[in-house]
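Enquirer: coords please:
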Amino acid sequence: MGLNAVIFGLGSHEAGWRMPESNALASTDLDYWIDTARRAENGGFDALFLGDVLALQQSADRHLSDAMDPVVILSALASVTSRIGLIGTASTSFDHPFHLARRFASLDHISKGRAGWNIVTSSNPLEAYNFGLDAMPNHAERYARAADVTEAVIALWESWQTDARIADKQSGRYLDLAKVQPINHDGPFVRSRGPLNVPRSPQCRPILAQAGASEAGRDFAARYADMVFTVQSDLADAQAFYKDMKARADRHGRAPESLLIYPGIVPIAAPTRQQAEDRLAQMNSFMVIEHVLAKLSEFLGADLSQADLDAPLPDGVGANATQSQSSQSRVAVLVNIARREGLSLRQLLMRLASGRGHMLAVGTGDDIAHTMQLWFESGAADGFNVMAPVMPADLKSFVDLVIPALVAKALFAVDHRSTLRLRLGLCEALSLAGSF
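Expert: Down below sits the predicted model:
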């Protein structure tokens, strides 16, 4: 079972920064990130996974909204860690492939083969405005551009053969130019002559992660990704997603095991179940309901400000999400949770605040480990993206309570192989000549 520590600022809970033990200003403090990385590495996690957003979010006066560049943070962390993978988010909608290829190849070199790129297409119009656009391109166009950019990035990474650097002091010959070739990429959205000016990655190329679950997102992931970060809260839905993604990988000529499926899990672990439930209740007590309601309205493409909080989600809500260019996969998850579990709007807001639609696991270390075992052994997950709701407290609780329970069940062991790709078991699936 693989484990990534996914860090959203000071935690995944909307009100996590208000908890008594939280340092509300720590998100821009490098010492906080160093402590987080070391805690995750010492706890045995395979990778540290940092998300990103390219805009100050709505309700920024009520919610932690600052976001430093994840690759800058990860580059700093590379020097104070030795084993843990370093996966950062970057958008194909606002970055050129040469910048992306160079940035993540550089991170891979300074970390000695531990880098990964989480590919996002972006859907927030606030991000579009920051880059001079009046609106985000439609969903289909964003994924078409993502494919074009990703193919160019991969080609740039592979423009160097592994033995291109000769560095022969005797002859004065540094580089074998026959082993460094232009890519001459001329796609529908981006062009790049290449080659890259950074040598071949220590792990052939950085790990590629992706989180889309729409039809276009699934097909994109099945074609390009090594790892899929998915929002699932129901075991049967997770099993269906897992089976579908493995089948899609096979249809793209890939070994199904070369595509790893990582559902998100929001763990609240405590010595007793009551203590865990009390902790969740404390987190939720700090939630500003108007803020979360505004966020849900944005996701669903519907104004819910006048809706009855103690009634079910109104009929038809979510139907306009495609027109609003929201994340289609997140919309489907939230609507399905509300309908399947018969939640009131208020209860759905609590779920959004605490788990963002992901599986919420509240209980003892053994309780949470049992849930993870069930998903892992029943064909729903190859690993998990662990999203601590309040940092660093809930990451520490997971390391102290859940990981020992997983180890006791022989489900998890620390892997000390040199590169992230090796530790994920993905090297054999990657051809040095290129996989696509």
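
Enquirer: switch to C-alpha atoms for all contacts and neighbour counts from now on
Expert: OK.

Enquirer: So which residues make contact with the longest strand along the chain?
Expert: When the chain is parsed with DSSP state E, its longest strand is strand 260-269. Outside strand 260-269, the residues that touch it by C-alpha atoms under 8 Å, 6 or more residues apart in numbering are 12, 226-232, 238, 242, 276, 279-280, 354-355, 358-365, 368, 380-389, 394, 397-398, 401-402.

Enquirer: one more, for comparison:
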Amino acid sequence: MTRRQLHLNAFLMSTGHHEASWRLPESDPYASVDLAHYRDLARIAERGTFDSLFLADGPVLFNHVGQRPSGVLEPLTLLTALAVATEHIGLIATASTSYNSPYNLARRFASLDHISGGRAGWNIVTTAGADAARNFGLDDEPAHATRYERAAEFLDVARKLWDSWEDDVVVADKAVGVWGDERKIHPPRHRGTHFSVEGALNVPRGPQGYPLLVQAGSSQDGRHFAARHAEAVFTAQQTLGDAQRFYADLKARAAAEGRDPDHLKILPGIVPLIGATEAEARAHERVLDEHIVPEHGLQHLERLLRLEPGTLRLDAQLPADLPPESAIEGAKSRYTLIVELARRERLTVRELIGRLGGGRGHLTFAGTPEQVADAIEKWFGLGAADGFNIMPALLPSGLALFVDHVVPILRARGLYRTEYGPRGTLRDRYGLPRPVNPYTVPSLTHA
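Expert: Got it, this is the predicted structure:
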């Protein structure tokens, strides 16, 4: 029996995930719009035989530009450039179902899949926040449940569009003068609550059929959506117990939907801070934290917790009367994670800002390469993860340290591949089947 193998995804973010990473002497404050920077990161991750890399995104200026590098390149455009600079690594882009149309987005992902030779992935988000809504003519964000209803129909339409070409449409018969078989084109003719889409896609079905479908919401609506549709889930968990409960719940939900639970890969985020000794790693963490501007973190935390400016005090704990998760319309699970972290560890607002500065609620771990590998192996072996979303605090050095010092330990323990092997698709890397086009499935007849 083949031993279960880790999946690793590199979550790339300009100068790193720590909000003060750009202030360190070695950081390039212009890296967020530098193709060469991302090309180098992709190649480092590919040297480490990562399954994939991932770019977050949203149709809004997320941060105050005074706080950290805030301008980001559109991810599908950037990943198209990275597709020709790499050979094996998967390329996952975030794209919103709330502020896109199915036809255009399905076309763009099919195009990336062709250009990359079957390495495209889609991180499906519903986009919380009134700021984004106002960029698209809305007064406020749609209700949480409504966003997920729209997302489900959006994905249904996208699948119909990817399936609108059978795999063998193209016959390329030069002698007869027939390029393609019209009988194998199937317009969706979709009429739904949120979308009406008539015609077939104008891009042939991609090498993977569909891009790898990724999801990152951990609310009840998000879990329901993931159990039905997602093939990989990026999640934030602070403790082993919480991660185990999330893992077991999502796998059970997938099974209840009639899916193979192994076709849903769960990858918690981890921010590894690596040193030759634990003391060195913690000193590196302190240097980063000392560069946080508390006032910036205070403003961000008040927005995230839906509090009026000036509500929080740096050296006091969070107010006792915060609203419950049910009253929050956006980023429900992250809201609960942060509040529970602050309550559980009795953190002051200043301490909480420091904890969130490195990974915005994801697990931050400072230690030696062996200690980082131990933590990864423990979560992987105890039913908390199928792999990890690696989120270096500082880039590019943090990713290079992980690849050069942690990956060899995971390989030596038999937990991770030593090479990519034969050229394959992103679905192949994640051990997932290629979706069958329903139009090519033979119909069953009864005597």
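
Enquirer: What's the TM-score once they're superposed?
Expert: Overlay of the two chains. TM-score (TM-score structural alignment, normalised by the length of structure 1): 0.96; 432 aligned residues with a C-alpha RMSD of 1.4 Å.

Enquirer: ok so, going back, so the next helix or strand after the longest strand of structure 1 versus strand 260-269, what angle?
Expert: Using DSSP states H and E, the helix or strand that follows strand 260-269 of structure 1 in sequence is helix 273-285. Between helix 273-285 of structure 1 and strand 260-269, the angle comes out at 100 degrees (axes from the mean of the first three to the mean of the last three C-alpha atoms, to 10 degrees).

Enquirer: helices or strands next to helix 273-285 of structure 1 in the packing?
Expert: Here helix 273-285 of structure 1 touches strand 260-269, helix 345-355, strand 359-363, going by 3 or more C-alpha pairs under 8 Å, 6 or more residues apart in numbering; DSSP states H and E.

Enquirer: can you do 6 Å?
Expert: Packed against helix 273-285 of structure 1, as judged by 3 or more C-alpha pairs under 6 Å, 6 or more residues apart in numbering; DSSP states H and E, are the following elements: strand 359-363.

Enquirer: Double-check that residue 95 of structure 2 belongs to a strand.
Expert: Yes: Residue 95 of structure 2 sits within a strand when classified using DSSP: H, G, I helix; E, B strand; the rest coil.

Enquirer: corresponding residue for it in structure 1?
Expert: Using TM-score structural alignment, the partner of residue 95 of structure 2 in structure 1 is residue 90.

Enquirer: go on, residue 105 of structure 2?
Expert: Using TM-score structural alignment, the partner of residue 105 of structure 2 in structure 1 is residue 100.

Enquirer: how far is the helix or strand where residue 329 of structure 1 lies from where the chain is centred?
Expert: Assigned by DSSP H and E, residue 329 of structure 1 belongs to helix 328-341. Here helix 328-341 of structure 1 is found 19 Å from its chain centre; the criterion is C-alpha atoms, centre = their mean, to the nearest Å.

Enquirer: repeat for stretch 215-227 of structure 2
Expert: That offset, for stretch 215-227 of structure 2, works out to 13 Å (C-alpha atoms, centre = their mean).

Enquirer: How about stretch 27-39 of structure 2?
Expert: 20 Å.

Enquirer: Not counting its neighbours along the chain, what's nearest residue 272 of structure 2?
Expert: Excluding the flanking residues, the one nearest residue 272 of structure 2 by C-alpha to C-alpha, 6 or more residues apart in numbering is residue 365, at 5.0 Å.

Enquirer: who touches the counterpart of that neighbour in structure 1 in this structure?
Expert: The alignment partner of residue 365 of structure 2 in structure 1, by TM-score structural alignment, is residue 361. With contact taken as C-alpha atoms under 6 Å, 6 or more residues apart in numbering, residue 361 of structure 1 is in contact with 266, 267, 368.

Enquirer: most neighbours, which of those?
Expert: Per-residue neighbour counts (other C-alpha atoms under 10 Å) across those peak at residue 267, which has 29 neighbours.

Enquirer: roughly how far apart are the counterpart of it in structure 2 and residue 402 of structure 2?
Expert: For residue 267 of structure 1, the aligned residue in structure 2 is residue 272 (criterion: TM-score structural alignment). From residue 272 of structure 2 over to residue 402 of structure 2 the distance is 8 Å, taken as C-alpha to C-alpha, to the nearest Å.

Enquirer: do residue 191 of structure 2 as well
Expert: For residue 191 of structure 2 relative to residue 402 of structure 2 (C-alpha to C-alpha), the value is 48 Å.

Enquirer: So these two - more neighbours on which side?
Expert: residue 402 (22 against 11).

Enquirer: any idea whether the match of residue 105 of structure 2 is helix, strand or coil?
Expert: Classified using three-state DSSP, residue 100 of structure 1 is helix.

Enquirer: if you skip the residues just before and after it, what's nearest to it?
Expert: Among residues not flanking residue 100 of structure 1 along the chain, residue 153 sits closest, at 6.8 Å (C-alpha to C-alpha, 6+ apart).

Enquirer: Can you give me the buried ones in stretch 224-244 of structure 2?
Expert: For stretch 224-244 of structure 2, the neighbour count (16 or more other C-alpha atoms under 10 Å) marks 224-238, 240, 243-244 as buried.

Enquirer: coming back round to it: per the alignment, name the residue of structure 2 opposite the residue nearest to residue 100 of structure 1.
Expert: Counting by TM-score structural alignment, residue 153 of structure 1 corresponds to residue 158 in structure 2.

Enquirer: Hmm, its match is touching residue 106, no?
Expert: Yes: here residue 158 of structure 2 reaches residue 106: they are 5.4 Å apart, a contact under C-alpha atoms under 6 Å.

Enquirer: Relative to structure 1, and after superposing, what's the average distance for the helix ranked longest in structure 2?
Expert: Longest helix in structure 2, counting residues (DSSP state H): helix 144-162. Aligned to structure 1 and superposed, helix 144-162 of structure 2 gives a mean residue distance of 0.7 Å (mean C-alpha distance after the TM-score superposition for structure 1).
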